[in-house]
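K.L.:
sequence-free structure coming up:
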């Protein structure tokens, strides 16, 4: 019959903290006040530690505890371990307040800032890291677990659909637009004063120079799927990565553009740019929330989701 093997308890942080307090105060009664434990619990923790180490740390002389020569080197190591544990705890607390947000260009430049302002109102110490690029680049970062949550335009196209969660967020409308009194529209279309826009057919638009976003952007995806398929011979003179660049080029009357209503809202209001409505064309689209299923959803992650959903309810 095999003899049962006695299992010696593992060393715990609590035992080390008790030992350090006894070492520093010189008694179990004063140590119990420091660690907020009963004196009997402190004595038990010290006994358990000595049993695990298989060496005495203090010599009991009546009610007094005299330090054993073993105590000092163990004290140095215990302080180091407790310091590392405290550093880890502080690191965890800092990570709880950190979030990595990705956004496609239009959302990142025009829609995300007020959402972040609301996040800072709720969590003033929030640590936000942002990545703004075109939709496909942002989705790629989500797949690599570099981003906690992303807000993108157009339908996300991850390589691994099983790993990515995506949720419809809100709707947006793209607009074809031109400079007010553009040379390209003279003699082609009349200005509609009631609706503050020009009106064109697809045949007319196909003959005019068009400035669009680059392939891979959410804006370009919608232009390809909902506009250019009706304009097989459209004159695309330039594909540009930045919406602001397109807006300024259209303002210089280089051609017509097609961007989100959010990008040109201020210029439309001032009358510097005007909408060009294209008969039979609907350029509405869905914006998406995207995250990796394996990504930890921290409290700040949920707070940001709540802010997004509140904003959605108000639109």
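P.N.:
That came through fine. What you see is a predicted model; the values in this text were computed from it and never measured.

K.L.:
rest of the way, CA atoms for contacts and neighbours
P.N.:
Fine.

K.L.:
Tell me how far residue 215 lies from residue 136.
P.N.:
Noted for residue 215: a distance of 9 Å to residue 136, by Cα to Cα, to the nearest Å.

K.L.:
same check, this time on residue 250
P.N.:
Applying Cα to Cα to residue 250 and residue 136 gives a distance of 25 Å.

K.L.:
more crowded one of residue 215 and residue 136?
P.N.:
Legend: neighbour count by other Cα atoms under 10 Å for residue 215 and residue 136, higher for residue 136 (21 against 16).

K.L.:
Would you mind giving the secondary structure of the more buried one?
P.N.:
helix (DSSP: H, G, I helix; E, B strand; the rest coil).

K.L.:
Please tell me how far the residue nearest the centre of the chain sits from residue 45.
P.N.:
Taking Cα atoms, centre = their mean, the centroid of the chain lies closest to residue 101, which sits 2.1 Å from it. As judged by Cα to Cα, residue 101 and residue 45 stand 46 Å apart.

K.L.:
Repeat that for residue 226.
P.N.:
From residue 226 over to residue 45 (counting by Cα to Cα), the distance is 72 Å.

K.L.:
What ranges does this protein have for its helices?
P.N.:
Applying DSSP state H to the chain gives helices spanning 13-25, 28-35, 39-53, 71-96, 105-106, 112-122, 135-143, 202-206, 218-226, 243-251, 261-270, 299-314.

K.L.:
List the buried residues for the last one?
P.N.:
For helix 299-314, burial by neighbour count (16 or more other Cα atoms under 10 Å) applies to 300, 301, 304, 307, 308.

K.L.:
put this beside the first:
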């Protein structure tokens, strides 16, 4: 009966079928030829019909042998996957997670990581927070497990998953003349001095695209490469800006900054989690991805609700 066949016999059979020779199979597997012959004999007995036929000095697979070989390949693939999964599972409580995120994501990613780390306290997390260009450089070099971006990259062979909404809002000082007004015309907003992110920023790209689509030109006063610096510049009366609503996650809108009610706003975007399409995610990375797609959304929704009610 086939159930009496062993994995070792199947491996020997697969090697003989691959090499087309008992002698070559023995050499590849560091076995003696009699041992290989004995393993094939036992497997043939378990199957009940011949697996090879010899014509001249060469051996060929029978129809039954071809069927057994197909199953052997499936088993070999499953065993390889199992070994990888078991190795990752053994390291799940002691594993590593490497993330690279753009600077704006720092306002919510640590909170997501906190809950994830609480659930898996043995996992060591390396979080790289940098600008979009450097995140894309790290992505192209496959430095990290996962990457979080607000503007999908182009020209890269990647897996791209939207994980969270990312609303861009108009932010002004709380004592700004437009604060409290409803449905402010976009043309009116454009008259204000704008403080924008640096060239290459995903936020800037989205804002410029929005104004271009509406055929409205911004009055750009200043360019600053930091959300925190922009917030301080707004408080200092240097202008207004359009940023992710998440930049107000800690202070809310009861502090020195407020969100203006502008027609067409918020600009609806998403946060994306990205990784190379050829990358085999570890169990740790897969677990974190699943966590983001489920519980992470609930946490961010809670943060957004806090902002809208503040």
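P.N.:
Ah, there it is. Computed from a predicted structure; not experimentally measured.

K.L.:
overall similarity of the pair, as a TM-score.
P.N.:
After superposition, the two chains reach a TM-score of 0.63 (TM-score structural alignment, normalised by the length of structure 2), with 220 aligned residues with a Cα RMSD of 3.0 Å.

K.L.:
if we can go back for a sec, give the aligned equivalent of the residue nearest to the centre of structure 1 in structure 2.
P.N.:
Superposed on structure 2 with TM-score structural alignment, residue 101 of structure 1 falls opposite residue 99.

K.L.:
Just give me the neighbour total for the closest residue to residue 99 of structure 1 other than its chain neighbours.
P.N.:
In space, and not counting its chain neighbours, residue 99 of structure 1 is closest to residue 128: 5.1 Å by Cα to Cα, 6 or more residues apart in numbering. Each residue near residue 128 of structure 1 was counted by other Cα under 10 Å, and the total is 14.

K.L.:
how about residue 128 of structure 1, what's its match in structure 2?
P.N.:
So residue 128 of structure 1 corresponds to residue 125, using TM-score structural alignment.

K.L.:
do you know how far residue 249 of structure 2 is from residue 294 of structure 2?
P.N.:
Taking Cα to Cα, one finds residue 249 of structure 2 at 20 Å from residue 294 of structure 2.

K.L.:
should've said residue 309 of structure 2
P.N.:
From residue 309 of structure 2 over to residue 294 of structure 2 (counting by Cα to Cα), the distance is 23 Å.

K.L.:
thinking again about what came up before, which ones are touching the residue nearest to the centre of structure 1?
P.N.:
128, 129, 130, 131, 147, 148, 149, 150, 151 (Cα atoms under 8 Å, 6 or more residues apart in numbering).

K.L.:
who's in contact with the fifth one?
P.N.:
By Cα under 8 Å, 6+ apart, the contact list for residue 147 of structure 1 reads 100, 101, 102, 141, 291.

K.L.:
Need the buried ones from those residues selected in PyMOL.
P.N.:
A single PyMOL command suffices to select whichever of the contacts of residue 147 of structure 1 are buried according to 16+ other Cα under 10 Å:
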select buried, resi 100+101+102+141+291
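
K.L.:
so of the contacts of residue 147 of structure 1, which ones are in strands?
P.N.:
Those of the contacts of residue 147 of structure 1 mapping onto strands are 100, 101, 102, 291, per DSSP state E.

K.L.:
do you know how far whichever residue in structure 2 pairs up with the last one is from residue 286 of structure 2?
P.N.:
I take that to be residue 291 of structure 1. Residue pairing (TM-score structural alignment): residue 291 of structure 1 is matched to residue 275 of structure 2. For residue 275 of structure 2, the distance to residue 286 of structure 2 (Cα to Cα) stands at 11 Å.

K.L.:
Then residue 178 of structure 2?
P.N.:
Residue 178 of structure 2 is 45 Å from residue 286 of structure 2, by Cα to Cα.

K.L.:
Can you name the residues in contact with the top strand by length along structure 1?
P.N.:
Identified as the longest strand of structure 1 according to DSSP E is strand 164-179. Residues outside strand 164-179 of structure 1 that contact it (Cα under 8 Å, 6+ apart) are 143, 156, 158, 219, 250-253, 255-261, 272-278, 283-293, 309, 312.

K.L.:
mean deviation of that strand from structure 2?
P.N.:
Here the mean offset of strand 164-179 of structure 1 against structure 2 after fitting is 1.0 Å, by mean Cα distance after the TM-score superposition for structure 1.

K.L.:
Sticking with residue 46 of structure 2, tell me its helix or strand.
P.N.:
In the assignment (DSSP states H and E), residue 46 of structure 2 maps to helix 33-47.

K.L.:
Can you name the next helix or strand after that helix?
P.N.:
strand 52-55.

K.L.:
helices and strands around that next one, which ones?
P.N.:
For strand 52-55 of structure 2, the packing partners by 3 or more Cα pairs under 8 Å, 6 or more residues apart in numbering; DSSP states H and E come out as strand 58-61.
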